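Participant: here is a sequence together with a model predicted from it:
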Amino acid sequence: MQDAGFPVFCLETRHTQQLLSTRPNKTDRNDAHGIATMMRVGHFKPVHVKSRPSQFVRSSLIGRRQFMRAMLRIENTIRALLRTQGLKLGKIHRCQFSERVKELCNEEPMLLPAIEPRLAARDEIRTQMRKLNNALERAPRTHPICNLFQTIPGVGPLTALSFKATIDAPNRFKRSKLVPAHLELTPGVYAPGSISALR
């Protein structure tokens, strides 16, 4: 539609919902009419649509987060299964997790049918996540802004890449104080009885 010359906007959902909630009957037809009225009178809040490169980076970061959650869930299940038999892994580096689990399973071979499939799935997830990590860690090398972020102590390639993809276009923030509120790091609105973050 943009290529055809039509203006395209993405509306801020909470603002739109508040306006549509004033209508007596909620139907798809009434919602469409309400949105059309908002656009006609100009009473709407457009939101920023991230660039395609930032969307691709966000997709990879979300995939990495899902890998991490799945791996931790499997590890916690394995720990629980071992604990029921009095076997404790304790604090151990992730690289030595599989070897230590196999050592403990030698003491209780009956646990192997329950643990072996989970351990194999965990190791495969970790292998794929390592590949994704390597790709994400190489990506910031071509971005001068990410390289600048990494000069900050404690900021690595993943943090720099995630921050750049989240902000995308710095000029969409009128003031620097709006950035931490957008990231929900600090409250953006102080009102009687409530504190909320700006979007």
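Facilitator: It's in.
Participant: alpha carbons only for contacts and neighbour counts from here, please
Facilitator: OK.
Participant: can you tell me the SS state at the residue sitting nearest the centre point of the chain?
Facilitator: Ranked by distance to the mean C-alpha position of the chain (CA atoms, centre = their mean), the top residue is residue 62 at 4.8 Å. Look at residue 62: counting by DSSP: H, G, I helix; E, B strand; the rest coil, its state is helix.
Participant: share the number of residues neighbouring residue 40, please.
Facilitator: 10 (other CA atoms under 10 Å).
Participant: which secondary structure state is assigned to it?
Facilitator: helix.
Participant: can you map out the strands along the protein?
Facilitator: Under the criterion DSSP state E, the chain contains strands at 189-191, 194-196.
Participant: turn the ones you listed into a markdown table, including mean neighbour count and distance to residue 106.
Facilitator: Converted to a markdown table, the strands of the chain look like this (neighbours: other CA atoms under 10 Å; distance: least, CA to CA, whole Å):
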| stretch | mean neighbour count | distance to residue 106 |
| --- | --- | --- |
| strand 189-191 | 10 | 58 |
| strand 194-196 | 11 | 53 |
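Participant: ok, now how distant is the closest residue to residue 50 other than its chain neighbours from residue 51?
Facilitator: Among residues not flanking residue 50 along the chain, residue 168 sits closest, at 6.3 Å (CA to CA, 6 or more residues apart in numbering). With distances taken as CA to CA, to the nearest Å, residue 168 is found 7 Å from residue 51.
Participant: ok, second structure coming up, stack it against the first:
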Amino acid sequence: MTATKKKTRVVRPTAATSSTLRLDTGEVAHVGIDVHKASYHVAVVTDLRGLVASWAQPASPELLVACLDPIRTQVARVVYEAGPTGFALVRRLRAAGYAAEVIAPSKIPTMPGPEAKSDRLDCRKLAGFAQKGLLQPVRVPDEQQEADRQVVRLREQLARKLRVIQQQIKALLLQHGVAEPAGLTHWTATAVDALRRLELAAELRFCLDVMLDERQHAVEQVARATRRLEELAKADRHRETASTLRTVPGVGPITAMTSRVELHDPARFRDGGQVARMIGLAPQVLQGGPTRREGRRLKSGNARLRTVLIEAAWRWVAGDVAAKARYRRLVASTGNGKKAIAGMARRLAILLWRLSLSGVPYRAAAWRPGPAPATPERHRQRPRPLPERRVERSGTTPSQRGSASEVTACSPRRAVTRVKRGRPSFAIADPTLCPEHE
């Protein structure tokens, strides 16, 4: 007789038949949900039988809670991917008593090679990975924290729209061969008035006027969002921390509030390295055996906060003597100003994180001007001794040639040339630069 494999019956409960979802005594279930705007795809996996239930339902948290109610006490974890639907579902599940989490999509394990993909398969993978403990959750903010963060993100979106409109106006002028008025690089009021007075064809005049009106509206909206952000920084829940962060040179209300709301609950980070990785300012470490090398930045993480910190790092370097000295050392070691400012942005992020925890105002490090940093020993090349240079000319006598002491007494000047990207410095000796040879 040949043994036949027993198939697991997959049930698809609805609101009226939720009682059909049953588990055996002692079974522990993990639930994976593929969340969309109009529908949920749900899969229930247990440690004993694997997949025991799978169904699709309308996007209703209340209906999902009713379907899972028969196995409430046996559900260990409910997970779904972070996405545009936000955190309303996880808050409702936690209120119902479930251990619900939102998973970072970039941290979900993937298999090499092409695979089939569907909502039904995605929810089953989430449930299986949750059972094995292979998923990395994100921190869920409360409703007030999410609302405060939305104000910061709204201003960033409006500023981006303003830049797009200004670029469209410049593209229109370039396309039709119209010279840009003076001051348009910084969009001064004089330059905008000059655009209003340009003599153009009727159709082009209409297009430019509509774009200028749209830009004016975008400017007003950005100013409105900025005022609201400044008022938010004065609220009781943000006033103390925002004031502490603004003691750092170059950190204004926008940078302080962005750091405050994007790095909510800073105590959850163990060290500055976790903060840098969360923002995307940590290097990729490549280590094998005794060799360890740091590669490019890991750009995963919060791109909004990373952009704001890099802009603030430029102002920090310009306004803090100690930060400027550190920046110059980074430029000397890397040979690249952009890499150096990214390193300063990393230090600024960790500094703001520490100030948020301690509440102590920023105090600039003691710094006094001194000699330039010496070249590292591994990059230093000892100059070789120069041979004696004797000029032999036909028809000259020994007295006319000069003695050996006169030749060796001439020490040539050296022009030092530094090479970028960490290559060793070297000296070029040119005897013709000696005054006696001129």
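Facilitator: That came in fine, so what should we check first? Computed from a prediction, not measured in an experiment: that's the story for all the values here.
Participant: what TM-score do we get after superposing?
Facilitator: The TM-score (TM-score structural alignment, normalised by the length of structure 1) is 0.83; 195 aligned residues with a CA RMSD of 2.7 Å.
Participant: more crowded one of residue 168 and residue 51 of structure 1?
Facilitator: Neighbour count, other CA under 10 Å: between residue 168 of structure 1 and residue 51, residue 168 has more, with 18 against 11.
Participant: residue in structure 2 matching residue 30 of structure 1?
Facilitator: Using TM-score structural alignment, the partner of residue 30 of structure 1 in structure 2 is residue 121.
Participant: cool, and residue 18 of structure 1?
Facilitator: So residue 18 of structure 1 corresponds to residue 110, using TM-score structural alignment.
Participant: closest one to residue 55 of structure 1 among the strands of structure 1?
Facilitator: strand 194-196 (26.2 Å; CA to CA).
Participant: and the helices in the stretch 101-250 of structure 2, which stretches?
Facilitator: 119-132, 143-175, 189-196, 202-233, 239-245 (DSSP state H, counting those that start in this stretch).
Participant: distance from the third one to the middle of the chain?
Facilitator: To tie it back to what came earlier, the one meant is helix 189-196 of structure 2. Taking CA atoms, centre = their mean, to the nearest Å, one finds helix 189-196 of structure 2 lying 36 Å from the centre of the chain it belongs to.
Participant: and it, which residues are buried?
Facilitator: Buried positions in helix 189-196 of structure 2, judged by neighbour count with 16 or more other CA atoms under 10 Å: 191-192, 194-195.
Participant: same deal with the first one?
Facilitator: Neighbour-count burial for helix 119-132 of structure 2, counted by 16+ other CA under 10 Å, picks out 119-120, 122-131.
Participant: circling back to that earlier point, and the buried residues of helix 189-196 of structure 2 as JSON lines, adding distance to residue 157 of structure 2?
Facilitator: Below are those laid out as JSON lines (distance: CA to CA, whole Å):
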{"residue": "191", "distance to residue 157 of structure 2": "25"}
{"residue": "192", "distance to residue 157 of structure 2": "23"}
{"residue": "194", "distance to residue 157 of structure 2": "28"}
{"residue": "195", "distance to residue 157 of structure 2": "25"}
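Participant: so what does residue 161 of structure 1 match up with in structure 2?
Facilitator: In structure 2, residue 161 of structure 1 lands on residue 257 (TM-score structural alignment).
Participant: can you get me a residue count around its match?
Facilitator: Neighbours around residue 257 of structure 2, by other CA under 10 Å: 27.
Participant: so it makes contact with residue 152?
Facilitator: Yes: with contact defined as CA atoms under 8 Å, residue 257 of structure 2 reaches residue 152; the gap is 7.4 Å.
Participant: joint contacts of these two?
Facilitator: residue 229 (CA atoms under 8 Å, 6 or more residues apart in numbering).
Participant: ignoring the adjacent residues along the chain, who's closest to residue 276 of structure 2?
Facilitator: Residue 276 of structure 2 sits nearest to residue 282 (CA to CA, 6+ apart), 5.2 Å away.
Participant: and the one you found, how close does it get to residue 337 of structure 2?
Facilitator: Residue 282 of structure 2 is 17 Å from residue 337 of structure 2, by CA to CA.
Participant: higher neighbour count, the two?
Facilitator: residue 282 (23 against 14).
Participant: show me what the more buried one aligns to in structure 1.
Facilitator: So residue 282 of structure 2 corresponds to residue 186, using TM-score structural alignment.
Participant: ok, how many other residues are close to residue 277 of structure 2?
Facilitator: 19.
Participant: mind listing what the match of residue 161 of structure 1 touches?
Facilitator: 152, 229, 233, 242.
Participant: how near is the equivalent of the second one over in structure 1 to residue 162 of structure 1?
Facilitator: Structural alignment places residue 229 of structure 2 opposite residue 136 in structure 1 (criterion: TM-score structural alignment). Distance, residue 136 of structure 1 to residue 162 of structure 1, using CA to CA: 10 Å.
Participant: distance of the residue nearest to residue 50 of structure 1 from residue 160 of structure 1?
Facilitator: 12 Å.
Participant: cool, residue 7 of structure 1 as well?
Facilitator: Residue 7 of structure 1 is 33 Å from residue 160 of structure 1, by CA to CA.
Participant: what about the two, which has more around it?
Facilitator: residue 160 (22 against 8).
Participant: which of the residues in stretch 170-189 of structure 1 are buried?
Facilitator: Those would be 178-179, 181-183, 186-188, for stretch 170-189 of structure 1 by 16+ other CA under 10 Å.
Participant: stretch 116-136 of structure 1 too?
Facilitator: 116, 118-119, 122-123, 125-126, 129, 132-133, 136.
Participant: repeat for stretch 310-320 of structure 2
Facilitator: In stretch 310-320 of structure 2, counting by 16+ other CA under 10 Å, buried: 310-317, 320.
Participant: give the aligned range of it in structure 1.
Facilitator: Against structure 1, stretch 310-320 of structure 2 falls on no residues (TM-score structural alignment).
Participant: neighbouring contacts of that stretch?
Facilitator: Taking CA under 8 Å, 6+ apart as the rule, stretch 310-320 of structure 2 contacts 248-251, 255, 323-324, 327, 341-342, 344-345, 348, 364.
Participant: and those residues, which of them are in helices?
Facilitator: 255, 323-324, 327, 341-342, 344-345, 348 (DSSP state H).
Participant: of the buried residues of stretch 310-320 of structure 2, closest to residue 427 of structure 2?
Facilitator: The nearest member of the buried residues of stretch 310-320 of structure 2 to residue 427 of structure 2, counting by CA to CA, is residue 317 at 31.5 Å.
Participant: which element, helix or strand, includes the closest one?
Facilitator: Element membership for residue 317 of structure 2 (DSSP states H and E) is helix 303-319.
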